[in-house]
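[1] The following block contains a protein sequence and its predicted model.
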Amino acid sequence: MALVTPQARAWRTRRTPGPANPRPVDARPANARLATALTGAGVALVPWMLVLAKTVPQTAEVSNWATAWIGLDLMLAAGLTGTGMLLRKGDPRVSPVAAATAALLVTDAWFDVTTSAGTGGQGMALLLAAGAELPLAVVCAVVAARRRG
């Protein structure tokens, strides 16, 4: 957990057995299982990507296209605003908010550039990605990394 201090984590795993505490608490086996499950999920995506590469059409007409993009921009606005407000307060919760915002910014840049390929809007998408979205993502990632608890 990002909000648990290293001292608290160390205390949790170093407690000695006694009458009030029959066994020391050790979160490592649960973390190992979770790590295995997450790694397995990532590896399982590789064959799925191959299926998608063969079966997804190159073009498609999309319903609610504006709603999807407005929703992403709404999440970006909330993430950037939240990151700024939490950073100003020195709130440790800024780290996960900044990390999520960085991921959203990279995602936005990726989809802007890839969905505009071969259109008149590709230049603007590249400009926004290089000049705004990716630099902001780096700033948010640095905030997230520096503010870890």
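    The structure has been received and is ready for your questions.
[2] can we go C-alpha only for contacts and neighbour counts from here?
    Noted.
[3] what's the longest helix in this protein?
    As assigned by DSSP state H, the longest helix anywhere in the chain is helix 28-55.
[4] for the helix or strand just after it, packing partners?
    Beyond helix 28-55 in the direction of the C-terminus, DSSP states H and E gives the next helix or strand as helix 65-89. If contacts are counted by 3 or more CA pairs under 8 Å, 6 or more residues apart in numbering; DSSP states H and E, helix 65-89 sits against helix 94-115.
[5] put this beside the first:
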Amino acid sequence: MTLVAPHFRARQLGARPFPGRRRAPRLATVLTGAGVALVPWMLVLAKTLPQTTEVSNWSTAWIGLDLMLAAGLTGTGALLRTRDPRASPVAAATAALLVMDAWFDVTTSAGTPEQGMALLLAVAAELPLAAACAVVAARRAPHGQGQGQGRGQGR
């Protein structure tokens, strides 16, 4: 009986095979609604935000982002080295942070002498690293129930 898949074993015992399964459509609706609700908000921001502004804690914001990038990149590398299945979500988050970093570097440097360096770093470093992390995330994502059942993680 222990070799039977959990959902079959649950059916035999009269339990619901996948508890909490009904929550996924509700969550999907909430997330989709939140994404759609951002569209009119972006229009409001486009019309009301100033083109320039002075920002306090500018260096703290950028150092914090770079700290998260350093943690994500070294964490992904360390998890890959040990073939840990948690490399996938860490790599996915790191890819998103790298794309965000490239976007903000390029857009905030527009029209300044630093724009060339921002574009170079985006094209030569941040976006290629983001693509590599996205590949890691996609290839190592679990494809079954439970930890360790993604590609290369079978038993």
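    Perfect, thanks for sending it. Please read these numbers as outputs of a predicted model, since none were measured by experiment.
[6] what's the distance between the longest helix of structure 1 and the middle of its chain?
    16 Å (CA atoms, centre = their mean, to the nearest Å).
[7] hmm, who's touching the helix or strand containing Leu127 of structure 1?
    When elements are assigned from DSSP H and E, Leu127 of structure 1 belongs to helix 122-128. Contact with helix 122-128 of structure 1 is made by 109, 112-113, 116, as judged by CA atoms under 8 Å, 6 or more residues apart in numbering.
[8] Can you lay out the residues you listed as TSV showing distance to Gly82 of structure 1 and neighbour count?
    Written out in TSV, the entries for those read as follows (distance: CA to CA, whole Å; neighbours: other CA atoms under 10 Å):
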residue	distance to Gly82 of structure 1	neighbour count
Ala109	20	21
Asp112	23	19
Val113	26	20
Ser116	29	15
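[9] Just give the nearest non-adjacent residue to Gly77 of structure 2, would you?
    What sits nearest to Gly77 of structure 2 in space, not counting adjacent residues and going by CA to CA, 6 or more residues apart in numbering, is Ala87, at 7.9 Å.
[10] hmm, I was thinking of Pro6 of structure 2
    Spatially, and ignoring its direct neighbours in sequence, Pro6 of structure 2 is nearest to Pro17 (7.5 Å; CA to CA, 6+ apart).
[11] circling back: after superposing both structures, state the mean offset of the following helix or strand past the helix holding Leu127 of structure 1 relative to structure 2.
    Of the helices and strands lying after helix 122-128 of structure 1 in sequence (DSSP H and E), the nearest is helix 134-146. If you overlay the two and look at helix 134-146 of structure 1, the average distance to its match in structure 2 is 0.2 Å (mean CA distance after the TM-score superposition for structure 1).
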